[in-house]
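> coordinates only, sequence not included:
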């Protein structure tokens, strides 16, 4: 499984965890069946293990928009991207941003893409998250 596909599956798993209240293990089983991709598993487990820190960082940069009003797909995309920013040093920031924006286009609309890009770009710029 390539990294883009793994990220898409991770967003689906994070969505299931949020909406359905399933465990990370159950969500991974549902989205990937027998294909237990290590990168996908790392994405989901790292994100869920650090959810309070990730959510607090996202909340900090939501201007005039309560976290609770975020769509569940938007939340999943942003959570995954912030997880990559903070805990996956080997992944360049630009790659993470590009992938998040592409997923926002795929799973949402133009407003979702712009909103996601705005929030994530603020996090990168104002938190000093710089990588290769």
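Okay, I see it. What you see is a predicted model, and the numbers here were worked out from it, not measured in a lab.
> contacts and neighbour counts: CA atoms only from here.
Noted.
> so where do the strands sit in the protein?
When secondary structure is read from DSSP state E, the chain shows no strands.
> what ranges does it have for its helices?
3-20, 24-32, 38-49, 51-60, 72-87, 93-107, 110-127 (DSSP state H).
> nearest to residue 66, out of these?
helix 51-60 (7.5 Å; CA to CA).
> hmm, back to that, any idea which of the helices of the chain is most buried?
helix 72-87 (a mean of 22; mean count of other CA atoms under 10 Å).
> contact partners of that helix?
Residues from elsewhere that reach helix 72-87, judged by CA atoms under 8 Å, 6 or more residues apart in numbering: 7, 10-12, 14-15, 18-19, 43-44, 46-47, 50-51, 54-55, 58, 91, 93, 96-97, 100, 103-104, 107-108, 112, 116, 120, 124, 129.
> ok, structure two:
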């Protein structure tokens, strides 16, 4: 599975977990739709779930005039996914993580999502290097 596909499926699984409190392994199983398991997809979903409070604190610290619970569910979980990668996946260049998140936001988010995601992730990227 390509990493882009793994990220998109991870977003879908995280959305399910966020909205309906689905068990992470069941959410992954559901988004795979019978496809073969993917290590990167598992790493993303389980990593976000494991580090959720730390990731949410990082996102919240970089939001202006927004609270995490007011964000669109897609945007909130895409931010979690990208923030996890920025924080815990040193083997992937930060600009690739940002570009992927912006492109996925264009597909799954609303008209403003990609700009919003870009702004918040750029701030997070800046705070990680202080």
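Yep, it's here. If you're wondering where the values come from, they're calculated on a predicted model, not measured in any experiment.
> TM-score of the superposition?
The TM-score (TM-score structural alignment, normalised by the length of the second structure) is 0.95; 129 aligned residues with a CA RMSD of 1.1 Å.
> circling back: next, format the helices of the first structure as CSV and append distance to residue 66 of the first structure.
Listed next are the helices of the first structure as CSV, based on distance: least, CA to CA, whole Å:
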stretch, distance to residue 66 of the first structure
helix 3-20, 17
helix 24-32, 25
helix 38-49, 21
helix 51-60, 7
helix 72-87, 12
helix 93-107, 19
helix 110-127, 13
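> measure the residue sitting nearest the centre point of the first structure to residue 64 of the first structure for me?
The structure's the first structure has its C-alpha centroid closest to residue 80; by CA atoms, centre = their mean the separation is 1.8 Å. Distance, residue 80 of the first structure to residue 64 of the first structure, by CA to CA, to the nearest Å: 22 Å.
> now residue 85 of the first structure
Distance from residue 85 of the first structure to residue 64 of the first structure, by CA to CA: 23 Å.
> cool, and residue 15 of the first structure?
As for residue 15 of the first structure, its distance to residue 64 of the first structure is 24 Å (criterion: CA to CA).
> what does residue 98 of the first structure give?
To residue 64 of the first structure, residue 98 of the first structure is 25 Å away according to CA to CA.
> aligned to residue 65 of the first structure, what sits in the second structure?
Using TM-score structural alignment to pair residues, one finds that residue 65 of the first structure aligns to residue 66 in the second structure.
> what about that match, how many residues nearby?
When neighbours are defined as other CA atoms under 10 Å, residue 66 of the second structure has 10 of them.
> find the residue closest to residue 46 of the second structure in space, skipping its chain neighbours.
In this structure, residue 46 of the second structure finds its nearest non-sequential neighbour in residue 24, 6.9 Å apart by CA to CA, 6 or more residues apart in numbering.
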